[in-house]
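> Pasted the sequence and its predicted model underneath.
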Amino acid sequence: MSVAILCSGQGRQHPGMFALTGDAPAAANLFTHATGLLGGRDPRVIVQSASPEALYHDRTAQILCTLQAVAAAAALGDALSGQLVVAGYSIGELAAWGVSGRLDPIETLNLAAERAEAMDAVSQSGEGLLFVRGLPRPVIDALCQTHGTAIAIINPADAYIIGGRLEALAAVAAEARGKNATRITPLPVEVASHTPRLARASAAFGLKLRGLTPTAEVATSARLLSGIDGLPVMRFKEGLDKLAAQISRTVHWADCLQACVENRARAFFELGPGSTLSRMASAAHPGIPARSLEDFQSLQGASAWIARKFAD
């Protein structure tokens, strides 16, 4: 039996996101390193003082979200020493490589910056993502084909993230509303992630990844899942190829959650920022307890909850 660790994507950055990790001694070096990547700006100060627009800027957002995941894993320490299955949502998949021990956490932060830079280099202004819930897959496929957009992420229960030009997404939203979609929400993301529009970014990031070698901790008992198919990463290089491809291919998040269940996860625990993934997991698999780090007032409380789930 295992605990599923979920690494969050962009979109839920907020002033209190480092409340439990920002002062953790085990994560201090990670915040110092991230400060360098952010031009000398302390990430704990950024989230407290930056405008919403700056907080959601692609490169800043990817570094902040990756930092939260690897800092949380460092701060929780031995609480995560049991058998784990680790999955990450969008940029969270890169963080999952650090959390699972496949990559060094400092290297993971460097790669978050390089990933964002590769994406920004090929993105055009006026692109983004749209959330649509309540329409079946054939209808979503038809909307995408009609308006030149693409499915970026497949979530459980007929929930989809669609990427493309903003004017095309507005047309998708209008038509989806007419077809009685239950929820339609533009997302605070500046690029059309996980769509073919970013194929050149996948290629560029793939070149960066090819020079990597496994860390000494690669024999960790954590099972790491690939976002584009929900399958476990068994071979380091093959997994990195999928990680690069994920930038421009659909993320099958519903399959990742199902794979956690099939790997006998007895609980879901989201590292944050936010609690979107834990709530999604709870809705999709109501028989399995799901919490986020942000549900707790202390690292000790979170560690105790995880320990109880390992013991159940």
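Perfect, thanks for sending it. Residues are numbered from 1 along each chain as shown.
> When you work out contacts or count neighbours from here on, use the C-alpha atoms and nothing else.
Noted.
> in stretch 25-35, what counts as buried?
Of the residues in stretch 25-35, those scored as buried under the neighbour-count criterion (16 or more other Cα atoms under 10 Å) are 26, 27, 28, 30, 31, 33, 34, 35.
> sorry, that was for stretch 47-63
Of the residues in stretch 47-63, those buried under the neighbour-count criterion (16+ other Cα under 10 Å) are 47, 55, 56, 57, 58, 59, 60, 61, 62, 63.
> Looking at those residues, which is nearest residue 128?
Compare each of the buried residues of stretch 47-63 with residue 128 using Cα to Cα and the shortest gap goes to residue 58, at 10.9 Å.
> Assess the claim that that closest one and residue 188 are in contact.
No - between residue 58 and residue 188 there is no contact under Cα atoms under 8 Å: 9.6 Å.
> Give the residues shared as contacts by the two.
Shared contacts of residue 58 and residue 188, defined by Cα atoms under 8 Å, 6 or more residues apart in numbering, are not found at any residue.
> Pipe the buried residues of stretch 47-63 into JSON lines and attach secondary structure and distance to residue 240 per row.
Written out in JSON lines, the entries for these read as follows (DSSP: H, G, I helix; E, B strand; the rest coil; distance: Cα to Cα, whole Å):
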{"residue": "47", "secondary structure": "helix", "distance to residue 240": "30"}
{"residue": "55", "secondary structure": "helix", "distance to residue 240": "28"}
{"residue": "56", "secondary structure": "coil", "distance to residue 240": "26"}
{"residue": "57", "secondary structure": "coil", "distance to residue 240": "25"}
{"residue": "58", "secondary structure": "helix", "distance to residue 240": "21"}
{"residue": "59", "secondary structure": "helix", "distance to residue 240": "20"}
{"residue": "60", "secondary structure": "helix", "distance to residue 240": "23"}
{"residue": "61", "secondary structure": "helix", "distance to residue 240": "22"}
{"residue": "62", "secondary structure": "helix", "distance to residue 240": "18"}
{"residue": "63", "secondary structure": "helix", "distance to residue 240": "19"}
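> Second structure follows, compare the two:
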Amino acid sequence: MSLALLCSGQGRQDRGTFTLLADEPAARPIFDAATAPLGTDPAEFCRTAPEETLHANREGQLVCVARALAAAAALFPDGAPPETIVAGYSVGEMAAWGIAGVWSPTDTLVLVERRAKAMDMAGGPDDQLAHVRGLARETVERLARRFDCAIAIVNPGRLFIVGGTRAATEAFCAAALDAGAARAGPMSVRVASHTPRLAGAVAPFATALAAVPAKSPALRLMTAGGATLVTRPDRALAGLAAQLAETIDWAAVLEALAERGVTTILELGPGRALADMAAAALPTAEVRALDDFHSLAGARAWLKDHLGRCTAGVGE
């Protein structure tokens, strides 16, 4: 049996993002590392921050990466099985690199903050992402060009994420619905990630990445840039930085997981958007999201049931 851990992007964080993890001793070092940039314990931050702050680009990225790091630490206190594949969606890839052991949790969160800062400086104050489902890619590309937007992420099931200014993405969504889209609308992400609007963020982020020592991954780390496994992080850093201004093909990542024989998938959250996509793309795999469970004990039992001896490191 082969396990894949999926690290979510921002947009699904909410008041209960850390509820399952708040009392887990193994997660405490991640909470401590996230407290400095957030100004308070991440669980408290999610409970009390104004809605706009909770979904701000910097804070949203920190919360989502801290959630994935904390979830992995709590589920696998002795480390996940080495054959585990870990992949991340948008900023979730930063969490994936951290979970794979390329960076420490503290360094991972430092880099996430620098990533967000570079994005905020390069992007416009009214930038945002939107989603559209049900149109062919050619149609989405044509409409995006018409409204000065760009495809940010290609998902399976004709689901696309598009970035641009707020006015441009709203006009795009209206035109997409007129063109027959099943649905289209804005997302709670205030930055045009993975579009040329963030070209100015690539070099500063690349500089930040180069300044932090990177270890060889202890797990099988898959990058969304080409849906390939990272064996030499130093050779993959340029691609990780370039992703800020380039389209991500998440559908290709899921195809690569299927080709590598993944049979069990757990989305670390927040949310279950990646689990839903994975379940549709890999219909024979066992797919769950951590947010499906009412307790970590339930998630651990599910992992042990589906992976047996491969999960010897799963916490009791």
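Alright, I've got the coordinates. Please read these numbers as outputs of a predicted model, since none were measured by experiment.
> any chance you could map the helices in the stretch 201-312 of the first structure?
Under the criterion DSSP state H, counting those that start in this stretch, the stretch 201-312 of the first structure carries helices at the ranges 236-245, 253-262, 276-284, 299-311.
> could you dump the ones you listed to JSON lines with distance to residue 20 of the first structure and mean neighbour count?
Supplementary listing: those in JSON lines, determined by distance: least, Cα to Cα, whole Å; neighbours: other Cα atoms under 10 Å:
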{"stretch": "helix 236-245", "distance to residue 20 of the first structure": "28", "mean neighbour count": "18"}
{"stretch": "helix 253-262", "distance to residue 20 of the first structure": "26", "mean neighbour count": "21"}
{"stretch": "helix 276-284", "distance to residue 20 of the first structure": "18", "mean neighbour count": "20"}
{"stretch": "helix 299-311", "distance to residue 20 of the first structure": "6", "mean neighbour count": "16"}
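> The ones you listed: which one's closest to residue 136 of the first structure?
Residue 136 of the first structure lies closest to helix 253-262 among these, at 14.3 Å (Cα to Cα).
> whereabouts in the second structure does the closest one align?
Against the second structure, the aligned range for helix 253-262 of the first structure is residues 250-259 (TM-score structural alignment).
> what's the mean gap between that stretch and the aligned bit of the first structure?
Between stretch 250-259 of the second structure and its aligned stretch in the first structure, the superposed structures give an average distance of 0.9 Å (mean Cα distance after the TM-score superposition for the first structure).
> In TSV, list the buried residues of stretch 47-63 of the first structure along with distance to residue 71 of the first structure.
TSV is the format used below for the buried residues of stretch 47-63 of the first structure (distance: Cα to Cα, whole Å):
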residue	distance to residue 71 of the first structure
47	15
55	18
56	20
57	21
58	20
59	18
60	16
61	15
62	14
63	12
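> ok now stretch 237-256 of the second structure, how far from the chain's centre?
Centroid separation between stretch 237-256 of the second structure and its chain, computed with Cα atoms, centre = their mean, to the nearest Å, is 11 Å.
> any idea how far the alignment partner in the second structure of residue 296 of the first structure lies from residue 7 of the second structure?
For residue 296 of the first structure, the aligned position in the second structure is residue 293, judged by TM-score structural alignment. Look at residue 293 of the second structure and residue 7 of the second structure: by Cα to Cα, to the nearest Å, they are 16 Å apart.
> Check residue 54 of the second structure too.
For residue 54 of the second structure, the distance to residue 7 of the second structure - Cα to Cα - is 18 Å.
> likewise residue 62 of the second structure?
Counting by Cα to Cα, the separation of residue 62 of the second structure from residue 7 of the second structure is 13 Å.
> Hmm, residue 144 of the second structure is touching residue 151, no?
Yes - under the criterion of Cα under 8 Å, residue 144 of the second structure is in contact with residue 151, at a separation of 7.1 Å.
> list residues touching both of those two?
What both residue 144 of the second structure and residue 151 touch, as defined by Cα under 8 Å, 6+ apart, is the set residue 162.
> Between those two, which is the more surrounded one?
For residue 144 of the second structure versus residue 151, the count of surrounding residues by other Cα atoms under 10 Å is larger for residue 151: 27 against 23.
> what's near enough to touch that one?
Under the criterion of Cα under 8 Å, 6+ apart, the neighbours of residue 151 of the second structure are 140, 141, 144, 160, 161, 162, 163, 194, 195, 247.
> buried subset of those residues?
Judged by neighbour count, with 16+ other Cα under 10 Å as the criterion, the buried members of the contacts of residue 151 of the second structure are 140, 141, 144, 160, 161, 162, 163, 194, 195, 247.
> What sits closest to residue 269 of the second structure if chain neighbours are left out?
With sequence-adjacent residues excluded and distances taken as Cα to Cα, 6 or more residues apart in numbering, residue 269 of the second structure is closest to residue 8, at 5.2 Å.
> what does residue 190 of the second structure give?
Using Cα to Cα, 6+ apart, the closest residue to residue 190 of the second structure is residue 128 (4.3 Å).
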